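[1] pasting the structure only:
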């Protein structure tokens, strides 16, 4: 128990907050091969300058390879990309084996089927408990594929149900 809050209970309660899922990708400067990781802790930070942030566990073996590139590509994953997310969240092996991607204008891997992408330069890293908060400046961005977002909620992956159109309010009727 840390700080009076049980870790399991903390995870359970925060799991009720739905998040989108992104893949942070780069080309490893050592061998030129794509590398990456999945993150559900992604947010916009500032419009001027355009900044985003994401969190990476201190134990990540992928982050040092991705970070070494200096420029990373954030891929917003679509609801059909659960398998891509699970592969990039795994430890070890060639995470890109069998994954299709194209290079962004900055050269970073944009995953086939991603809803949008952002090329970013890492500006700062802030230690925070068992993670590091990475702040990155957006250099280039665009939409890519159509579809709904991949969501993470209560320890699982899902998607939006098709939104329903709100009903028009009805006029009150006068009693007879």
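    Everything's here; your move. Quantities reported herein were computed from a predicted structural model and do not represent experimental measurements.
[2] switch to C-alpha atoms for all contacts and neighbour counts from now on
    Noted.
[3] if you skip the residues just before and after it, what's nearest to the residue nearest the centre of the chain?
    With distances taken as Cα atoms, centre = their mean, the residue of the chain nearest its centroid is residue 22 (1.9 Å). Excluding its sequence neighbours, the residue lying closest to residue 22 (Cα to Cα, 6 or more residues apart in numbering) is residue 76, at 4.6 Å.
[4] In this structure that neighbour contacts residue 25, no?
    No: applying Cα atoms under 8 Å as the test, residue 76 and residue 25 come out as separate, 11.1 Å apart.
[5] this is the other structure I want to compare:
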């Protein structure tokens, strides 16, 4: 017997309260990068990253529907998800603002498909832009991972509205 309601009840809180509650969940911090057809590099900071599947290898991230970079990422075939290390908070801040050319201020290499991979990250995933799903005020991007690398380092985390490190003991 299905006991679920056909629709969710109206929230008993405002968006500010919801945002504060969400801030209690520590997340990793990423910079999503891509290259446009004209050779221009683009990137943005995102903390909405998660694994989806091992077979096939899938990951997801989300972007606000009204973001100015939505056409860039929805229209490109590939992107790279760069997982930032604890000492890369400056990159999270740089790519979260509307800087003219943040790539002129950072070290990076090009992936096999010519997309920027930020140096010093703890991991990166080169993804084919497999699918997109509009949900609420965001679009969920599912990427099929074509290549990935990692360099075990202390990760950068976002918690309570602040960036910081998280000591991870050696295995």
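    Ah, there it is. Only a predicted model underlies this, so the values are computations on that prediction, with no experimental measurement involved.
[6] So after superposing, what's the score?
    TM-score of the superposed chains, computed with TM-score structural alignment, normalised by the length of the second structure, equals 0.87; 162 aligned residues with a Cα RMSD of 1.9 Å.
[7] hmm, back to that, mind checking what the residue nearest to the centre of the first structure lines up with in the second structure?
    In the second structure, the residue paired with residue 22 of the first structure according to TM-score structural alignment is residue 30.
[8] go on, residue 65 of the first structure?
    Per TM-score structural alignment, the equivalent position to residue 65 of the first structure in the second structure is residue 72.
[9] Tell me who's in contact with its match.
    Contacts for residue 72 of the second structure (Cα atoms under 8 Å, 6 or more residues apart in numbering) come out as 36, 42.
[10] and the next element down the chain from the helix or strand in which it is found?
    For residue 72 of the second structure, the element it lies in under DSSP states H and E is helix 70-75. Next along the chain after helix 70-75 of the second structure, taking DSSP H and E as the criterion, comes strand 78-83.
[11] superposed on the first structure, where does that following strand end up, distance-wise?
    With mean Cα distance after the TM-score superposition for the first structure, strand 78-83 of the second structure departs from the first structure by a mean of 0.6 Å once superposed.
[12] Tell me which stretches of the second structure form helices.
    Along the second structure, counting by DSSP state H, helices occupy 15-22, 70-75, 89-94.
[13] residue ranges for the strands of the second structure, please.
    Here the second structure has its strands, by DSSP state E, at 27-28, 30-35, 41-46, 49-53, 58-64, 78-83, 108-110, 116-118, 123-135, 138-150, 156-159, 162-165.
[14] one step back: tell me the mean distance between the helix holding residue 72 of the second structure and the first structure once they are aligned.
    Helix 70-75 of the second structure sits 2.8 Å off on average (mean Cα distance after the TM-score superposition for the first structure).
[15] got the contact list for whatever residue of the second structure lines up with residue 132 of the first structure?
    Aligning on TM-score structural alignment places residue 132 of the first structure opposite residue 139 in the second structure. Contacts for residue 139 of the second structure were tallied using Cα under 8 Å, 6+ apart; they are 62-65, 132-133.
[16] I want to check the residues you listed in the first structure. Which are still in contact there?
    Counting by both residues aligned by TM-score structural alignment, their matches' Cα atoms under 8 Å, the contacts of residue 139 of the second structure that remain in contact in the first structure are 62-65, 132-133.
[17] Many thanks, have a good one.
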